[in-house]
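Trainee: dropping a prediction and its sequence here:
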Amino acid sequence: MKTKILSLAAILLFSFTAFGQSVKDVPATLKSAFTQKFSGATKVKWSRENDKEWEAEFKLGGKYYSANFDNAGTWLETEYQISVKEIPATVKTAIDKESAGAKIKVSEVTETKDGKSYEFVISKGKNETELVIDNYGNIIKREQLKEESKKDRME
């Protein structure tokens, strides 16, 4: 029994350290690409998303961001939270049409080479819905959240 527990502990430890990379492990081309795109970023923490992608979490201009790059240093996406006051009018109108009277619990911007989109978790009564809306107010995704998703969002 002890052997099984120790083996499991070793596997878990290896799993976590495989993706928790220190800054010295981040390729120089990646650091350079990050610095060019996010000049002035502070509190930068790198991690490995998978074997093809890195994520940097950082602070810039008073906001916290996460940005993903591939192994070659090509920027893939940036995400950051915004306040309800920062939601563009066209996007806010789409939310109001979709679910009048709903409360916005989470609001986030995602930027990619293809443009900007807005992701929200809205609640009305006991129901929570995830909405993804483009810059023009078009709903790209609508998904009713289940209990497991709500718990994941809270962690």
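Mentor: Right, received. Where do you want to start?
Trainee: from now on I want contacts and neighbour counts done on CA atoms only, so please keep to that.
Mentor: OK.
Trainee: and the top helix by length along the chain, what does it pack onto?
Mentor: Counting residues, the longest helix found in the chain (DSSP state H) is helix 2-19. If you count contacts as 3 or more C-alpha pairs under 8 Å, 6 or more residues apart in numbering; DSSP states H and E, helix 2-19 packs onto strand 42-50.
Trainee: try it against this one:
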Amino acid sequence: MKIRVILILGWLMLAVGCIESRQIKVPQSVVATFVNKYPTQENPQWIKDENGLWEAQFESKGETLRAGFQQNGLWVETEYSVNIDNLPAAVVNAVNQNHETKKIVSAELVHHYNKGIFYDLEIQTIDSTLKVEYRKNGMRL
């Protein structure tokens, strides 16, 4: 009986240790910049994306936003999901003129520290899927 209890306790400790080791440790500089930029937001979901940015996902005014930060806390960008039907006509026209597009798969409005404001689109062409960026006036970045 004692052996069974010890084994169960051992497995529980191992399971808790594994769960704790998966928790993300977001740098304090990143958290401080996030709190300063979005003071009303609490408990964002944090991930480290494929580009090495710390990304906070959170809700604001019924929208899901993703804000990206460098390791040192520098804000890089904030992305807003956009309904494809709400894209500016100039963007849709530019995509159709510049690509043999079957369809626009996804769209995000991006506020970037260096590039400014633009639409980040994923488009399905005859041959492949592309990521392209356009300004509101249809100019490609």
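Mentor: Yep, it's here. Just so it is clear, the model here is predicted, and its values are computed rather than measured.
Trainee: about what we covered before: angle of the longest helix of structure 1 against strand 42-50?
Mentor: For helix 2-19 of structure 1 against strand 42-50, the angle by axes from the mean of the first three to the mean of the last three C-alpha atoms, to 10 degrees is 120 degrees.
Trainee: any idea how far residue 50 of structure 1 is from the most centrally placed residue in structure 1?
Mentor: Central residue of structure 1 (C-alpha atoms, centre = their mean): residue 79, 5.1 Å from the mean position. From residue 79 of structure 1 across to residue 50 of structure 1, the span is 18 Å (C-alpha to C-alpha, to the nearest Å).
Trainee: what's the answer for residue 76 of structure 1, then?
Mentor: The spacing between residue 76 of structure 1 and residue 50 of structure 1, counted by C-alpha to C-alpha, is 14 Å.
Trainee: more neighbours: these two, which one.
Mentor: Neighbour count, other C-alpha atoms under 10 Å: between residue 76 of structure 1 and residue 50, residue 76 has more, with 16 against 11.
Trainee: after whatever helix or strand that one lives in, which helix or strand is next?
Mentor: Element membership for residue 76 of structure 1 (DSSP states H and E) is strand 75-81. Per DSSP H and E, the first helix or strand lying C-terminal to strand 75-81 of structure 1 is helix 89-98.
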